[in-house]
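S.K.: 3D, please:
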Amino acid sequence: MELDLGLAQKVLAAQPFSRLLDARITAFGDGVAVLELDIRDELRQQNGFVHGGVLAYAADNTLTFAAGTVAGANLMTAGFTIDYMKPAVGEVLRARAEVVRAGRTRVVCRCDISTLDAEGAETLCAVAQGAIAVGVR
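M.R.: As a prediction, this is how the structure comes out:
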């Protein structure tokens, strides 16, 4: 079965937590995946910034989707690191991940997490790198 944007969107829709966040896959293919979600009050911490856990969710899921573009569907995040660089404020949270290296049992990916303001200007808030395990059943 070939993975494409439509199938990636169905996989995301099957994840209860992703539905709770109203996340959406906007790009999927050729080693790249993009996940977006609208920033709303329920996703903020006490200072009004998007909670770091939401950024970590976006990184985790987008890293794995990017790996899926080259390694198929039987994947699981083996681990990732995230560096928060700037408070996340804006209208939309966007995570863009790309494959750095695809191996037989692991795929290494990098993810940039940004916010978009009302005019569409993008601000980089965090970067993540992860290893995705291949062949998980």
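
S.K.: Please count neighbours and contacts with C-alpha atoms only from this point.
M.R.: Fine.

S.K.: Can you name every helix or strand that the helix of greatest length in the chain contacts?
M.R.: Secondary structure of the chain per DSSP state H: the longest helix is helix 52-71. Here helix 52-71 touches strand 24-29, strand 32-38, strand 75-84, strand 92-102, strand 106-116, strand 122-134, going by 3 or more CA pairs under 8 Å, 6 or more residues apart in numbering; DSSP states H and E.

S.K.: Residue 65 is nearest to which of the ones you listed?
M.R.: Distance to residue 65, taken as CA to CA, is lowest for strand 32-38 among the helices and strands packed on helix 52-71, at 5.9 Å.

S.K.: Now do the closest one: which elements does it pack against?
M.R.: Using 3+ CA pairs under 8 Å, 6+ apart: strand 32-38 touches strand 24-29, helix 52-71, strand 92-102.

S.K.: Alongside the first, I'd like the structure of this one:
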Amino acid sequence: MKNEIGTPIDENRERRIRDSFARQGLMEHLGASINEVRRGLVSIRMPFRPVLSQQHGYFHAGGTSAIADSAGGYAGFTMFPENSSVLTVEFKINLLNPAQGEALEAIGKVIKSGKTLTICQLEVFADSAGSRSLVAIGQQTLICLAGRQDAPHTH
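M.R.: Below is the predicted model of the structure:
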């Protein structure tokens, strides 16, 4: 049970995830924050602001994709060795419904964790007035950069 997806992780590992996330200027710009961190599972929330919209008033797919990518990346990172970092090799996202509501929540979940490559499932939900709808799904491949730390915090 200890190593199953969704189980709690130790404090140091969670701090490493949150510190890495804090280095992402784009996430700060989007107003996104980590909502949950578990082994192989991370969720990120992004509240709606007009600056995040597209021409019809929905969340822009760029923001939707960005939080999905980061949620999957950090889900994978929860399972990587301590002296490593993470990069996305590729991801695909399908936009299923207009992303409208008070906030989006992206959930990244590890499907297969390997020594070098890790595969994640991505889901993005829109929350609005107590209801929740699936607005995007995707898949992602990550690479574990063993022996390589994140860049220093620059902002």
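
S.K.: Any chance of the helices and strands packed on helix 52-71 of structure 1 in a markdown table with distance to residue 12 of structure 1 and mean neighbour count as columns?
M.R.: Output for the helices and strands packed on helix 52-71 of structure 1, formatted as a markdown table (distance: least, CA to CA, whole Å; neighbours: other CA atoms under 10 Å):
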| stretch | distance to residue 12 of structure 1 | mean neighbour count |
| --- | --- | --- |
| strand 24-29 | 7 | 20 |
| strand 32-38 | 10 | 22 |
| strand 75-84 | 14 | 16 |
| strand 92-102 | 14 | 23 |
| strand 106-116 | 17 | 24 |
| strand 122-134 | 17 | 22 |
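
S.K.: returning to what we had before: mind putting the helices and strands packed on strand 32-38 of structure 1 into CSV with distance to residue 37 of structure 1?
M.R.: Output for those, formatted as CSV (distance: least, CA to CA, whole Å):
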stretch, distance to residue 37 of structure 1
strand 24-29, 6
helix 52-71, 9
strand 92-102, 5
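
S.K.: Quick check, central residue of structure 2?
M.R.: The centre of structure 2 sits closest to residue 71, judged by CA atoms, centre = their mean, with a distance of 0.9 Å.

S.K.: got the contact list for the aligned residue in structure 1 for that one?
M.R.: Under the alignment defined by TM-score structural alignment, residue 71 of structure 2 is paired with residue 62 of structure 1. By CA atoms under 8 Å, 6 or more residues apart in numbering, the residues touching residue 62 of structure 1 are 33-35, 95-97, 111.
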